[in-house]
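Chemist: Take a look and give me a structure for this.
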Amino acid sequence: MDATAAPVDTPPVGSAFPPELHAGLPSGVGTGTFSTARHTTGYLSAGRSGDPVLLLIHGWPEFARSWVRVLEPLASAGFHVVAPDMRGYGTSTVHPQVGDYSTEEIVTDMIELLAHLGVSEQSRCVVVGHDHGAPIAWNIATHHPELLAGVAGVCVPYMPPGAALTDHIDRELYPAAEYPYGQWDYLIAHLSLAEKIAEEFDADVPGVIASIMRAGSPRHLERRAPNASVRSRGGWFPDGPPRREPDPRVLDDTEYEALVASLQHTGFAAANAWYRNNRANAEYAAANATGGRLTVPALFVHARYDIVCTTLTTSLPEPMRRAADDLDEAVVDAGHWVAQEKPAELVAVLSRWLRSLGLAR
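Modeler: Below is the predicted model of the structure:
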């Protein structure tokens, strides 16, 4: 079966959203919903609706609330900050086919949402993406540059059409004979073990989130990422997740319960489907409007202790540097979950860059 035509388990029709999703939100953070004939997007927002839009796109396996610690501080810089639940997550539509989670479909969701928020060529916005949300942000920049005043990626650099992650692996840490895909082995596992991984994650969502969402540290860079051995292990956690308690440096109890409830509601098949459209995504990326270049002002935020996106000790950012007309870079001393682990530092980095563009107070 063509992977893009494979079915995705969806919540029962009419099933209510778990109350934990929005429980205990800060007073300055509101909720909203925008629907078209093709998709419904739920979102969180902060700031005044008349201010310039700052769109925050989350990655795997998160949801809008993953940005909650930065929403109000960024709004205070003069922005209408909007963090959507991406398709397959939170309060947004869980679509039935793997092909529904292609980059083109997801970018279209965001373009429709931006139009709803009043973004146009005369009223441009800034888009920030983290993890798998970063490729969505980069693709918005290369397909719809006329709508953007700037674009930023956190952890995952821009990869121009034709560039390959596997060309930038630390082969001292990941010998090719044993680790042909290096730390990116998990991406292949999402294709070859798709159903098994989704079932494994759905069987113990609390344990999965407690195990993967941990703070970074220098010692993590001295060992191989567990992502590099997913296929040889036969799954991420074939013997069950190793941790039961969340890391309070990343998720407090309320945020942990909200994320767990969200993923228990939607299931992991939809979230994982983002990784299963490689051919369609490559074709879409190649059909860009800029010749594959980042023509709008861009910022890349390195996470110093990210053991998968090791952008400070490998050549991974080089294709982005060659393809960008106006690129700034900054480093946050955090692991992969930057907005949760070091929200103040991320706000400071984004605010400095936005001020340098004359966009922030």
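
Chemist: Only C-alpha atoms from now on, for both contacts and neighbour counts.
Modeler: OK.

Chemist: and stretch 281-299, how far apart are its ends?
Modeler: End-to-end distance for stretch 281-299, by Cα to Cα, to the nearest Å: 23 Å.

Chemist: Revised request: answer the last question for stretch 19-29.
Modeler: End-to-end distance of stretch 19-29 (Cα to Cα): 16 Å.

Chemist: Following up with a second sequence; could you model it the same way so I can compare the two?
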Amino acid sequence: MSDPASEPWTHEWATLDSVVLHYVEAGDPDDPLVVLLHGFPEFWYAWRNQIDSLAAAGFHVVAPDLRGYNRSEKPSGIGSYRLDRLVNDVVELVDHFEAERANIVGHDWGGVIAWAFGHRRPDRLDRLVVLNAPHPEALERELRSPAQLARSWYALFFQLPRVPEAILERTDGWLGALLRTDPANPAAFDESDIERYEHAIARPGALRAAIDYYRAFGRSQLRRWFGLAESNGRHPTIEAETLVIWGEQDSALGTELLDGLDRWVPDVRIERLPEASHWVQNDAPERVTGLLGEFLR
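Modeler: All right, here's what the predicted structure looks like:
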């Protein structure tokens, strides 16, 4: 595994109100801000193929480790990973760079946060990009389908207390096996990449925090379904220009989740990549990087 000191990226920490986030930074701080949000079970390195190209295209690029992941702080308690707190982390990160607005790009869980950012803080959003992460209204609709419910088995499993961590911690190489077999492109992750991913998730508290994202989301959904939530769960329309990039070979998320997306996001462009899986920016790095540069320009 390479030494961060030998990398071309700048590693920094942002002390926010409730958490300290580690992030990687590239580009001119005076350029438009682009925040890259990773998914499960990843970290900032998920964007290694996009950071430099976006910086060269004239953007100030920031790729944080989300709270709980890798080198960022790992607050205890499931409530620390509620969606409102995750969105607030991004707002405070934008504040940290003294930017009025930002382009938000998210994959997987980072995409869930990106959707929520668009709903809750449109005043801080320039353009929105989501990669293989479902809009919440589409997800609720499709979870009524046995096919999508079966694909989401792992999210249900993660609701169990302590058991998922115990099993995964005792299963040597589970993450490496996933990264070697699930992507559509066999070259998506090399052995050095896999070593870095395994090292990041093995940091004390990281696996528990990553699974607590699912637990917090599950609890919020149950509260809404049983009428205990403060709102009825409907989401305001996202008016920002939005790009959705979707690897169609996603084993966990069906393409049906894209149906009717313009009902909730009128100014949406959908790019389907039939050759890519859930790990879309790694399966098709040049294609994804090109789409990002074109859309954000």
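
Chemist: What residues does the most centrally placed residue in the second structure make contact with?
Modeler: With distances taken as Cα atoms, centre = their mean, the residue of the second structure nearest its centroid is Gly110 (1.7 Å). The neighbourhood of Gly110 of the second structure, defined by Cα atoms under 8 Å, 6 or more residues apart in numbering, consists of Leu36, Leu37, His38, Gly39, Ala133.

Chemist: following the helix or strand where the first one lies, which helix or strand comes up?
Modeler: Secondary structure here is read from DSSP states H and E; on that basis Leu36 of the second structure sits in strand 33-37. Next helix or strand after strand 33-37 of the second structure toward the C-terminus (DSSP H and E): helix 51-56.

Chemist: mean per-residue distance, that next one to the first structure?
Modeler: With mean Cα distance after the TM-score superposition for the first structure, helix 51-56 of the second structure departs from the first structure by a mean of 0.9 Å once superposed.

Chemist: Counting by contacts, list what that helix packs against.
Modeler: Helix 51-56 of the second structure is packed against strand 20-26, strand 60-64, helix 285-296, with contacts defined by 3 or more Cα pairs under 8 Å, 6 or more residues apart in numbering; DSSP states H and E.

Chemist: Buried deepest among these, which one?
Modeler: strand 60-64 (a mean of 25; mean count of other Cα atoms under 10 Å).

Chemist: Now render the helices and strands packed on helix 51-56 of the second structure as TSV, adding distance to Asp95 of the second structure.
Modeler: Compiled in TSV, those are given as follows (distance: least, Cα to Cα, whole Å):
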stretch	distance to Asp95 of the second structure
strand 20-26	13
strand 60-64	13
helix 285-296	20
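
Chemist: wait, which of these is closest to Ala202 of the second structure?
Modeler: strand 20-26 (16.4 Å; Cα to Cα).

Chemist: Read off where that closest one ends up in the first structure.
Modeler: Counting by TM-score structural alignment, strand 20-26 of the second structure falls onto residues 40-46 of the first structure.

Chemist: Gln148 of the second structure touches Gly254, doesn't it?
Modeler: Yes - counting by Cα atoms under 8 Å, Gly254 is a contact partner of Gln148 of the second structure at 6.7 Å.

Chemist: For stretch 124-136 of the second structure, buried residues please.
Modeler: 124-136 (16 or more other Cα atoms under 10 Å).

Chemist: hang on, the earlier thing: which among the contacts of Gly110 of the second structure gets closest to Leu292 of the second structure?
Modeler: Of those, the one sitting nearest to Leu292 of the second structure (Cα to Cα) turns out to be Leu36, at 11.0 Å.

Chemist: Which residues are in contact with the alignment partner in the first structure of the closest one?
Modeler: The alignment partner of Leu36 of the second structure in the first structure, by TM-score structural alignment, is Leu56. Residues near Leu56 of the first structure by Cα under 8 Å, 6+ apart: Trp67, Val81, Val82, Ala83, Pro84, Val127, Val128, Gly129.

Chemist: Okay, now stretch 124-141 of the second structure: how far is its last residue from its first?
Modeler: By Cα to Cα, the extent of stretch 124-141 of the second structure from end to end equals 28 Å.

Chemist: How far off centre is it?
Modeler: On the basis of Cα atoms, centre = their mean, to the nearest Å, stretch 124-141 of the second structure sits 10 Å off its chain's mean C-alpha point.

Chemist: contacts for stretch 25-40 of the first structure?
Modeler: Contact with stretch 25-40 of the first structure is made by 41-47, 68, 71-72, 92-93, 109, 113, 116, as judged by Cα under 8 Å, 6+ apart.

Chemist: where's it relative to the chain centroid, distance-wise?
Modeler: The answer for stretch 25-40 of the first structure is 18 Å, by Cα atoms, centre = their mean.

Chemist: before we move on, what about stretch 85-103 of the first structure?
Modeler: The chain centroid and the centroid of stretch 85-103 of the first structure are separated by 13 Å under Cα atoms, centre = their mean.

Chemist: give me the stretch of the second structure that it matches.
Modeler: Across the second structure, the stretch matching stretch 85-103 of the first structure (TM-score structural alignment) is residues 65-83.

Chemist: quick one: contacts of the matching stretch?
Modeler: Contacts for stretch 65-83 of the second structure (Cα under 8 Å, 6+ apart): 19-23, 37-38, 42-44, 86, 113, 116, 200-201, 203, 205-207, 209-210, 212-213, 215-217, 220.

Chemist: The stretch 1-150 of the second structure: strands as residue ranges?
Modeler: 10-15, 20-26, 33-37, 60-64, 102-107, 125-131 (DSSP state E, counting those that start in this stretch).

Chemist: Of all the ones you listed, which one comes closest to Gly173 of the second structure?
Modeler: Short answer: strand 102-107, nearest of the strands of the stretch 1-150 of the second structure by Cα to Cα, at 23.1 Å.

Chemist: mind checking the longest helix of the second structure?
Modeler: Identified as the longest helix of the second structure according to DSSP state H is helix 206-225.

Chemist: which secondary structure elements does that helix contact?
Modeler: helix 163-169.

Chemist: Over which residues of the first structure does the helix it packs on lie when aligned?
Modeler: Using TM-score structural alignment, helix 163-169 of the second structure pairs with 196-202 in the first structure.

Chemist: mean deviation of that stretch from the second structure?
Modeler: Counting by mean Cα distance after the TM-score superposition for the first structure, stretch 196-202 of the first structure comes out at 1.4 Å.

Chemist: ok, and for that stretch, which residues are buried?
Modeler: In stretch 196-202 of the first structure, counting by 16+ other Cα under 10 Å, buried: Lys196, Ile197, Ala198, Glu200, Phe201, Asp202.

Chemist: Sweet, I'm off.
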